[in-house]
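# Structure of the sequence below:
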Amino acid sequence: MPLPKRNRLTGWLAGCACLLTVAAFQLPSQDSPFRQIIKSLANFYATTLPEKVYLHLDRPYYASGQTVWFKAYVVEADSHRPDTLSKILYVELVSARQAVVARRLLRLEAGVAPGDLALPDTLPAGTYQLRAYTNWMRNAGPAFFFSRPLAVLDTRGSLPAPPATAAKTDLQFFPEGGNLVDELESEVGFRAVDAQGRGVAVQGTILDARGQEVARFRSQHAGMGTFRLTPAPGQRYRAVVTGPGGTRAEYALPASEPAGYVLRVSETDADFMVTIRRRPAPGEAPPAGPALLLGQVRGQVSYAVQVAGAGATPVAVRLPKAKFPAGLAHLTLFDEQGTAQCERLVFVPNPPGVRLALTSDKPTYGPREAVRLRLKATDAAGQPVAGQFSVAVTAGSPTETTGPTIVSHLLLSSDLVGPVEAPEYYVQEPQTPEIRQALNALLLTQGWRRFVWKALLAGPLPAPGFLPEQALTVSGQVLTAAGQPAVRTVSYLQTNPTREARMQTEADGRFRFRGLDGLDTTQVMLRAQTVKGERELMIRLLAPPAIEPLVPATPLAAPGSPAAAALAAYARASQQQRADEKLVVKGAVALGNVDVRGNRVKVTDDVIRPYAVNSAAVVLDVSDLKAKGDSRTVMQYLQGRVAGVTITGGHANIRNALNLADGSKIEALYVIDGVIVPAEVIANYPIGEVQSIDVMKQSAAGLFGTQGAGGVIAVHSRTKGILLDPNPKDAFMAARTGVLSVQVPGYYRAREFYAPRYEAAASAAKPDPRYTTLYWAPMVQTDASGQAQLSFYTSDAGGSFNAIGEGLSTQGTPLHGSTSLNVQLPAAR
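Next up is the predicted model:
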């Protein structure tokens, strides 16, 4: 399938006005290998069309029984403009045991979609993983999905204690640019983390092989910091470190290289200052040509500068920040052969004029009082911008962190290899010296995740294994008994509404039925046609993508702290909210004491069968036949087993069926997992793939209308609901008979947030359950003046509330803003 080409990266020379050209620097010549580097970079983004996802949640933590309200933003990874390549988004809640406990399939419109996840009352407290991805993103792998820890509190407002682990701190060192080089000073970043991957405070000294101190260091933020070191030839260095609780340990530093490049970067308010030095190997001739310093942000080249004469005397380059788009800038130094020698990441924040301002009409409100909230978005020049936004108003957070923001995710953490603790800290405005120091240490200890230069320049990019989805599809692969791809005709059969289709597989056995939009969850039967002499075919569907190990969440509060007390109060409020919601949601009325009596019915299957209690129906449990190696088909198994059922030539007649005009009986209706199928499908369906069989006489088959006039034989397969199976450990789920029943989920329809209006006095009689999330507006759009007006009412809850807005301008600029509201309750009498 040909993919659309994005035109933002065609012809890097068209942007030469943005390239630095001063004194010792010049543009690459026509025959320079550097031009191929830049073309390869442009080709990567134009071919792979990478995407990013961000979910704006109404709050950073929840209690069981509450609803997670969210809005999904899907963007082009290079420009951050709303994505149009994919129309389907998968959102999953994953437990610590890597089980999918909830899944949503969302229809994207202009790259956005609202959604919600109702957490069951029975959901155990703990840290879960919320992840979101498109099918196209699976080509890059789960590391590129949106993923964040989601804390679910218990009734006391706390999380279960993590298991005890070894106390030793893990400390790693990262020389700037990549390597230490003898006799060239380098800045070295370090990162100290505990067993859960969280930063811990450390300090220490660097000693040489003789035990002489050559440097001291102390972590500054989240266990990270920097120090400078000029390694001597032949020396090895070690760090003597004091960690939490006074623990002491030693760690070896990376060995230095006898020759190579060193790339140093510092910054001012306006510029990045790059210093390049080179130490040649003994007897090495000078480079045959200049080196290349390439600066790019998500594939958009800001600088391509040839650097001549780098050696013992430093060569300095000034890179104005204004020439870079906001985000993570990637500075790479290539030698004269076009081989990457050094890399450095630097961060370019949103310009000061980029702002999302939220303003309320009053500083203080009473209970059930109208609030008018104005949202205004501006660009770098302070001019109004149009865009898509979402706004949440929630009870004041008892913790300092509120989780990732759309700004921190798109501009920073989505382009880094490892997890980032409290990423919102690094994108605060204004950028203080302390934040810049912390950012410098973070980027020294992190790596770029989108590509590796060596692989990028090696040759053609691999063909994508997953295609972008513009509509609901059913796809899979047909294999022979030996597991080889088979070119066969695949039939698609669906009821409610009835639809039939067929297609021939590709050379690799793959097939894809498209255009299933507009359907609710429905059962589909797939059948691969065998060839003469073929006894067995297999249809398999790709399993959901693998789940990355859960990143430990930063503790919400220390035991006994004011924040812990606030979390406990939050848990009590959430309990009260759930009780009140039962009284008011959808106009429900509270009942008094009601005694409900009845007979308990044992349900042994995941399908409720209203006909199974009728004496005219027989339910056969055959779940144990697979383990016994039974090789019969369904019809062979039924032969002579059920009174009144006659099997002749692979067809079934059931006693008391209506007669046709010629006097013959109407044949039974055949159903597999809710899908009506031809007789030959049942005739060849192996009993080992069946969980149970229902045989219904005409009097018990009223559920099927006139189609059941001849009775019904309903088969319930072992693989029913294959696409909804949450077990990620199954690489493939398959039916070895060339017949597979598939449950295809429809799009999830997001619920509307309950927000009562108090113009009518009658509404005052009901309690207002909004103790935690006061208001949620997922689809807010600014007008030509860059503004939007929102209105809602306060609830019965008093205290401080945070109003947080997030979203994207139409040009791809992420924006985040907040304000606070105060609700005062009347004094108690």
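# hey, let's count contacts and neighbours off CA atoms from now on
OK.
# From Phe145, how far off is the closest residue to Leu461 other than its chain neighbours?
Distances taken as CA to CA, 6 or more residues apart in numbering place Phe44 nearest to Leu461, at 7.7 Å, with adjacent residues excluded. Applying CA to CA, to the nearest Å, the value for Phe44 to Phe145 is 19 Å.
# Gly746 now?
In terms of CA to CA, Gly746 sits 22 Å off from Phe145.
# again, but for Val420
15 Å.
# wait, is the residue nearest to Leu461 part of a strand?
No: Phe44 is assigned helix when assessed by DSSP: H, G, I helix; E, B strand; the rest coil, not a strand.
# Need the single longest helix in this protein, by residues.
helix 562-584 (DSSP state H).
# compare with the first, here's sequence two:
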Amino acid sequence: MRQICLLLFLGFLPQFHLQAQQEEEFAPPMEVAFEKVYLHTDRPHYFLKDTIWVKAYAWSAVAGEGLKPSNSRTLYMALKNQKTGESLFQTPVLLDEGMGTAQLALSDIPAGDYVLLAQSKAMADWDSAYVFQRPIRVSEVGAVALVRSSDSMQKPLPYQNGLRIGFNLTEGKYQLIIDRSTEQADSVFQLLGLQHGNPLYEQILSLQEGKNIYSLDPENFLPGLADFALVDELGEIVAERPVYFHPQAIPSLKISTNQQTYRPRERVQVLLNVLDEFGEGLEADFSVSVVDSKQVSWPADMSNIVTEMELGAALGRDFDFTKLLFGQENSAKEINDILANEKSRSALSNFNQQTEKFLWSGTGFKLKGKAMDKEGKPMSAGVELEFLMYPEQGLPIMASATVGENGTFELEDLFFQGIASVVARKIENKRKRTFSEILESHQLTFEPLDLPKPSLNARFEASNEEDSLDDIRRYAVIRNNRLDQRVVELDTFTVQRQPWTFGRARDTNELTSWANVVLDVEEGMFDHFNVFQYIQGRVPGMIIQGNINDFANPPAVFFRASHLKLISRNQGQEEIASSGAGQTENMGGGAVFLLDGILVDPKLVATIQMTQVKRIEVFNNVAGASAVAGMRGGMGAVNIVSRQIDPNQARFERNNVAYAQGYNQSIPFPKLESGDLEKDVFRTNWNSTVYWNPYLGTDFEGQGNFEFVLNDLQSEMKIIVEGMSKTGQPIFGIHTILVEE
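From the prediction side, this is the model:
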């Protein structure tokens, strides 16, 4: 049983008597009492090879202030099998002002029940098992229904050390009913009430045997969960229970559309209006999904941002609070009846275990890895490694780590998005700065921080698909989700093309053989040029868009065959930008850049002077660019071969390059063009998620708007809106429209 100092609370807590209040100074509160996380997904279940679109919200319960955006910059997310706990996907998500976006392509993940988990460092510091959990069902074509655990939530209120704390709400007044049995010999106790780690209530009680009733003024508490505890004269906590205040304080969200019925491929205009309990507008940030209700089952008791931020996060297991939190009569009493047998994570006995101030995670994420020797055995403990990382975006990163047991190591405060190419070597003498040869790629493996196994009580169950899908739609969904089975294999043939070479004879490497154009740079001839100045006008069919002298925003490079793709992509990008869809950096793409065979950010390329460049290799067709840059090379690639200034400088080849996953690199949701209904079943768009936008918001008057284009479905569409106000209030709403020809 946890010990706390009785005098501490007596000396600093304000005295809330039954009828009068004496004002005294509060004890200095903890900076952060509790961190809450919520993931808004575009829908709760998916078909094979679908994509899960995610908006993450991370907010901290600050003492005396309510919810504030988390200071954490990293949220760790994982998709795990609900039964086995096996991880199928793990990634860090970059947070900005408590929000972040991500997407997860299910690709080859089989049908089954999964759980999407999320945890910040502050959550792990509080309790390693404390994670947000959301059930995800992956299925064949057909509707699914959410089925909850059959365990009853209502149980008789048990005694704790001969005491039990009951709750009653009559005529809007809150009452605590403390029942003392003959088992408890003591009669004098201290009643403490805390919220977000801040002490808000204290009373010395002399309890008689049987029921003792005490009134509570809800105005003394913030909306949300509070924790009450009885402490004996020895400072031991003998009984606890949570209480929920002010369910009516949840903001209201009104969703309206320019009409109620639409045609397929028609544009829908949506207005949002958010008001607080006093009818004043609230500025807020939102994420919105539009889904087909015939393909997507959205149960009424599905947890949402309101139920999770208000109660679910602190209770640690799944409850059906959805209906109770939205203005039903007697909802406060019903919620507190459910809470009677629960202990929240922010209870005094849990809170007392924490330090006075959370140590925030640094500016980046943590990456775990394992180093092996050339024989495949774990590298010896104590070996120091130096890493050079080349992210797809951003400048190179230097890092170091010491190998621990079984060859494991950790890199902290990393900050890059997407994939980074990694080269590592052993430090043989740190003082003299001497190194071993560069490690080969098979000697390094990386994995993100692992999350606890899921413990969710909810599961999904398939229902009869013929009740909701006709034959045409079922065929279309199967077609969309099994595109790989439509690949037609043709006879292969080889075309050999001699690369064009300018200047003096060149050295060759494994990339050069794929190059379409090779520019050998004569030493000392173009020292005042940067790379973009040098290649301008030297490569047939190359188009450079942007200022070649702007290092902060370097130009994009395109080739004649890929330039038409840019026009259509940029049109979509303008639509996203006009709707406030957030960052879409490098949307047009263009050619990717490599430095000595490693993918790098064009901003790094812009800083390279030609004195450091030996050769430039250009890959302007799909075959060559894909060979050196994979799928990212679809619009061409440029490889810059640097000069070795130091003849003893370490050299590395592609077999020395390992790959590490950085922050999830968010991409925009595909846009649809308005027009006529597409009746050709081979060209129709019947995707169950019609629209997804995680970057919407309302102004200081609580007003916001957005628009989207419907696909070819004729169905009932649900518009689901979730978000947080700038003042820390969760907001949720659903609106339905009808689509018919």
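# Fetch the TM-score of the aligned pair.
The TM-score (TM-score structural alignment, normalised by the length of structure 2) is 0.65; 579 aligned residues with a CA RMSD of 5.2 Å.
# What distance do you get for the residue nearest to Leu461 of structure 1 to Ser820 of structure 1?
For Phe44 of structure 1, the distance to Ser820 of structure 1 - CA to CA - is 44 Å.
# ok, now Gly311 of structure 1?
56 Å.
# Repeat that for Tyr637 of structure 1.
Distance from Tyr637 of structure 1 to Ser820 of structure 1, by CA to CA: 69 Å.
# Those two: which is more packed in?
Applying other CA atoms under 10 Å to Tyr637 of structure 1 and Ser820 shows that Ser820 carries more neighbours, namely 18 against 15.
# which residues sit against stretch 267-283 of structure 1?
For stretch 267-283 of structure 1, contacts defined as CA atoms under 8 Å, 6 or more residues apart in numbering pick out 181-182, 184, 258-266, 286, 310-322.
# Hmm, I typed the wrong one, I wanted stretch 87-107 of structure 1.
108-109, 111, 113, 115, 117, 126-135, 469-472, 547, 549-550, 726-728, 745-749.
# Let's see the PyMOL selection covering just the buried ones among those residues.
Command for PyMOL that selects the buried part of these, burial taken from 16 or more other CA atoms under 10 Å:
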select buried, resi 108+109+111+113+115+117+126+127+128+129+130+131+132+133+134+135+469+470+472+547+550+726+745+746+747+748
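# In strands, which of the contacts of stretch 87-107 of structure 1 appear?
Under the assignment DSSP state E, the contacts of stretch 87-107 of structure 1 contribute 113, 115, 117, 126-133 to strands.
# helix, strand or coil for Thr494 of structure 2?
On the basis of three-state DSSP, Thr494 of structure 2 is classed as coil.
# give the contact list for it.
Thr494 of structure 2 neighbours (CA under 8 Å, 6+ apart): none.
# now the host helix or strand of Tyr76 of structure 2: which residue numbers in structure 1?
Per DSSP states H and E, Tyr76 of structure 2 falls inside strand 74-81. For strand 74-81 of structure 2, the aligned range in structure 1 is residues 88-95, judged by TM-score structural alignment.
# hmm, back to that, which member of the ones in strands among the contacts of stretch 87-107 of structure 1 is positioned nearest Glu581 of structure 1?
Leu117 (15.9 Å; CA to CA).
# Can you find the partner of that closest one in structure 2?
Checking TM-score structural alignment: Leu117 of structure 1 goes with Leu104.
# what's the answer for Tyr754 of structure 1, then?
Under TM-score structural alignment, Tyr754 of structure 1 pairs with Pro670 in structure 2.
# what about its match, distance to Arg569 of structure 2?
On the measure of CA to CA, Pro670 of structure 2 and Arg569 of structure 2 end up 10 Å apart.
# more neighbours, the two?
Ranked by neighbour count (other CA under 10 Å), Pro670 of structure 2 and Arg569 place Arg569 first, with 14 against 10.
# what helix or strand does that one sit in?
Short version, using DSSP H and E: Arg569 of structure 2 is in helix 563-578.
# Which residue numbers in structure 1 does that helix align to?
So helix 563-578 of structure 2 sits over no part of structure 1, by TM-score structural alignment.
# Would you mark the buried spots in that helix?
Result for helix 563-578 of structure 2 [16+ other CA under 10 Å]: buried residues 563, 566, 572-573, 576.
# in the stretch 501-650 of structure 2, which spans are strands?
For the stretch 501-650 of structure 2, strands defined by DSSP state E, counting those that start in this stretch occupy the ranges 517-520, 542-545, 556-559, 592-595, 598-600, 613-619, 637-642.
# what comes into contact with the last one?
Looking back up the chat, that one is strand 637-642 of structure 2. So strand 637-642 of structure 2 is contacted by 591-597, 612-620, 625, 628-629 (CA under 8 Å, 6+ apart).
# If we use 6 Å, what do you get?
591-596, 612-619, 625 (CA atoms under 6 Å, 6 or more residues apart in numbering).
# This completes my enquiry, with thanks.
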